[in-house]
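A.B. asks: Give me a model of this one.
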Amino acid sequence: MKPKKSLGQNFLTDTSVLATIIETANLMGDEVVVEVGGGDGALTRALNSKVMSSQGAKKGQILALELDYRLIEKLRGEFKNSKSVKIIHQDAMIFDWEGLPQGYVVVANIPYQITSPLINLWTTRLTNQPASMTLMVQKEVAERLTAQPGSSDRGLTTILVELYGEVHYIQTVPAKAFYPVPKVDSAIINIKRRDLLGSGDLGSPEVEEERRTIIKIAERSFDFAQDKFCNKEAIIKVAKFGFSSKRRTLENSLSGSLRLSKSTVHAILVEAKISVSLRAEDLSIQNWIQLTEILQCQIHKTNQ
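C.D. replies: All right, here's what the predicted structure looks like:
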């Protein structure tokens, strides 16, 4: 069956890469696993094998979403006798994620053209967010999502993912591992939701403190002009302002976006212990939190 270029279909053919994806997902075998893009069934088969080999009394379920009706027929035929695999003819962007059991996980080789919209959906728009995501994405996207402060690859999507959880670059996957061969390499990444990280995942006390801070702000409601307390939506809004003119300094980009005088923004940055010469890409997630707290307090005082 010829892959559809319009749907971004590139089927993974390297079995060693499939094994790495399964190992990285670290499935217990009793989870609800959502696969975006069942494709030719290679990853679905690997996931099914993992579930069926589980020693637990309760077996997990694999929900394979696929948009191409030709592949739906093939997949349903192959897995018609499987009790753990359900093939769903559905666009992942309009799938009922909120209706899934809490604690579901995503394991997927995502079509390139919907990578960013899907990650934004999972990390910012859902109440019922996945517990973890093991994803095959373009290498360039993986580098952006894992970019550290000071890297030009760092952008708004990096901040969205860091607010959601801990992201790790697992492995580069060469283009030759797919059919048809795409023009770019891919990479496997793993993202774990912050509130589900154990002490063994965290490392230093500073990282643990960052996790607790982000979980706390994620639970707050949002009213940027009225609420003096920092929360997730407020941070995202400030980060959007900061990255709106990425090559400008924060002092200039925030001043223009927020319609505040440069002297006011300068004072806020100094209070947040952020150099006025820095750009948005230079800030850590803790910097964004501190900046938003101080900025929101300033706006709250102005409105009183």
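A.B. asks: make it CA atoms for all contacts and neighbour counts henceforth
C.D. replies: Fine.
A.B. asks: Tell me the buried residues in stretch 15-29?
C.D. replies: By neighbour count on 16 or more other Cα atoms under 10 Å, the buried set for stretch 15-29 is 17, 18, 21, 22, 24, 25, 27, 29.
A.B. asks: As a markdown table, those residues with secondary structure and distance to residue 248 would be great.
C.D. replies: Below are the buried residues of stretch 15-29 laid out as a markdown table (DSSP: H, G, I helix; E, B strand; the rest coil; distance: Cα to Cα, whole Å):
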| residue | secondary structure | distance to residue 248 |
| --- | --- | --- |
| 17 | helix | 40 |
| 18 | helix | 42 |
| 21 | helix | 39 |
| 22 | helix | 42 |
| 24 | helix | 38 |
| 25 | helix | 39 |
| 27 | coil | 44 |
| 29 | coil | 48 |
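A.B. asks: Going by distance to residue 164, which of those residues wins?
C.D. replies: residue 25 (17.1 Å; Cα to Cα).
A.B. asks: ok, the residue nearest to that closest one when sequence neighbours are not counted to residue 191 distance?
C.D. replies: Nearest residue to residue 25, sequence neighbours excluded (Cα to Cα, 6 or more residues apart in numbering): residue 134, at 5.7 Å. Using Cα to Cα, to the nearest Å, residue 134 is found at 6 Å from residue 191.
A.B. asks: okay, the two: which has more neighbours?
C.D. replies: Each of residue 134 and residue 191 has its neighbours counted (other Cα atoms under 10 Å); residue 134 has more, 25 against 22.
A.B. asks: quick one: that one is in a strand?
C.D. replies: Yes - counting by DSSP: H, G, I helix; E, B strand; the rest coil, residue 134 is part of a strand.
A.B. asks: Alongside the first, I'd like the structure of this one:
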Amino acid sequence: MSAIDGLPPLRAVIAEHGLSAKKQLGQNFLLDLNLTAKIARQAGDLSGADVLEIGPGPGGLTRGLLAEGARRVLAIEKDARCLPALAQIAGAYPGRLEVINADALELDVTAHLSPPIKVVANLPYNVGTELLLRWLTPAEWPPFWQSLTLMFQKEVAERIVARPGSKAYGRLALLVQWRAEARVVMTLPPEAFTPAPKVHSAVVHITRRDRPLFPADEKILARLTAAAFNQRRKMLRSSLRGLSPDIEALLQEAGIPPTARAEEIDLERFCTLARLLAPATAG
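C.D. replies: Next up is the predicted model:
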């Protein structure tokens, strides 16, 4: 890969700029440029898209995205130490890489991007889930992005794609799968990173739906699933009692046994119950 873009290997870049990973920033660097190119390819054809990358660090994935033909990459990097290394990449790809030194949680990126937009990132562990939730709950749907190709701890990835009946199944799975299609496309061992984390990682590819899979009010569904999964060991007739005095009848109308527990119920029936609860929450 270094031969393709004429830039030094990542280990040399890290040594040159003194880029030891900082635990407080959730940094774990991927140094294998073959791997970063493979991750970039999981996002599909990039040639006609702007790509948003969060936490590029020394730029391994950034180089993969550009080498795989991304029309343009916007890289948001909080750690100013990484900026000189990213500037070298920008020089090798004139006009195709913009780097902003900012906290991704505090920046409105939409002014810097043109549709279609794909998000591809090895997300810092300490903000990954929060960013995902923000991207899935914008003020208006569909969102600014077409797809998300994101690296998470493997445990988080399993929660995103979990199915009813599994211990990983919960509110995150329901939210993602209600508004998008998600699948795990790669897994990576700890030794792929520097420093090596204590857990395996996985890349999840998420493609937005133009509209949610089943009709339901977003706020009611959020309240319903929070009540159900915050007390997941309880039967639903108990955990949902606070939502309606008629909850047992509504559960039965939705095709849900009142004695069932949250992890047994699929997305469609949760959405059905949310619609039945709507009159009780009006006003």
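A.B. asks: Mind putting the buried residues of stretch 15-29 of structure 1 into TSV with distance to residue 299 of structure 1?
C.D. replies: Output for these, formatted as TSV (distance: Cα to Cα, whole Å):
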residue	distance to residue 299 of structure 1
17	50
18	50
21	46
22	48
24	44
25	43
27	46
29	49
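A.B. asks: Show me what the longest helix anywhere in structure 1 is packed against.
C.D. replies: Longest helix in structure 1, counting residues (DSSP state H): helix 285-303. Judged by 3 or more Cα pairs under 8 Å, 6 or more residues apart in numbering; DSSP states H and E, the packing partners of helix 285-303 of structure 1 are helix 156-164, helix 232-243, helix 262-271.
A.B. asks: Tell me who's in contact with the aligned partner of residue 21 of structure 1 in structure 2.
C.D. replies: Matched by TM-score structural alignment, residue 21 of structure 1 corresponds to residue 39 in structure 2. Contact partners of residue 39 of structure 2, counting by Cα atoms under 8 Å, 6 or more residues apart in numbering, are 61, 64, 186, 203.
A.B. asks: need the contact list for the third one.
C.D. replies: By Cα under 8 Å, 6+ apart, the contact set of residue 186 of structure 2 is 39, 202, 203, 204.
A.B. asks: Strands along structure 1, start to end?
C.D. replies: 11-12, 32-36, 61-66, 85-89, 105-109, 132-138, 165-173, 178-179, 186-193 (DSSP state E).
A.B. asks: can you put those strands in a markdown table and add distance to residue 95 of structure 1?
C.D. replies: Converted to a markdown table, the strands of structure 1 look like this (distance: least, Cα to Cα, whole Å):
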| stretch | distance to residue 95 of structure 1 |
| --- | --- |
| strand 11-12 | 22 |
| strand 32-36 | 10 |
| strand 61-66 | 9 |
| strand 85-89 | 10 |
| strand 105-109 | 13 |
| strand 132-138 | 16 |
| strand 165-173 | 22 |
| strand 178-179 | 26 |
| strand 186-193 | 20 |
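A.B. asks: and of those strands, who's closest to residue 233 of structure 1?
C.D. replies: strand 165-173 (15.2 Å).
A.B. asks: how about the closest one, which residues of structure 2 does it hit?
C.D. replies: Going by TM-score structural alignment, strand 165-173 of structure 1 lines up with residues 180-188 of structure 2.
A.B. asks: what about that stretch, how far off from structure 1?
C.D. replies: Compared with structure 1 after fitting, stretch 180-188 of structure 2 deviates on average by 0.9 Å (mean Cα distance after the TM-score superposition for structure 1).
A.B. asks: Please list the residues outside stretch 276-284 of structure 1 that contact it.
C.D. replies: Against stretch 276-284 of structure 1 from outside (Cα under 8 Å, 6+ apart): 148-155, 239, 242-243, 246-251, 266, 269-270.
A.B. asks: Mind doing that once more with 6 Å?
C.D. replies: By Cα atoms under 6 Å, 6 or more residues apart in numbering, the residues outside stretch 276-284 of structure 1 that reach it are 149, 150, 154, 242, 243, 249, 250, 251.
A.B. asks: List the buried residues in stretch 99-113 of structure 2.
C.D. replies: 99, 100, 102, 104, 113.
A.B. asks: Check stretch 287-301 of structure 1 too.
C.D. replies: 287-300.
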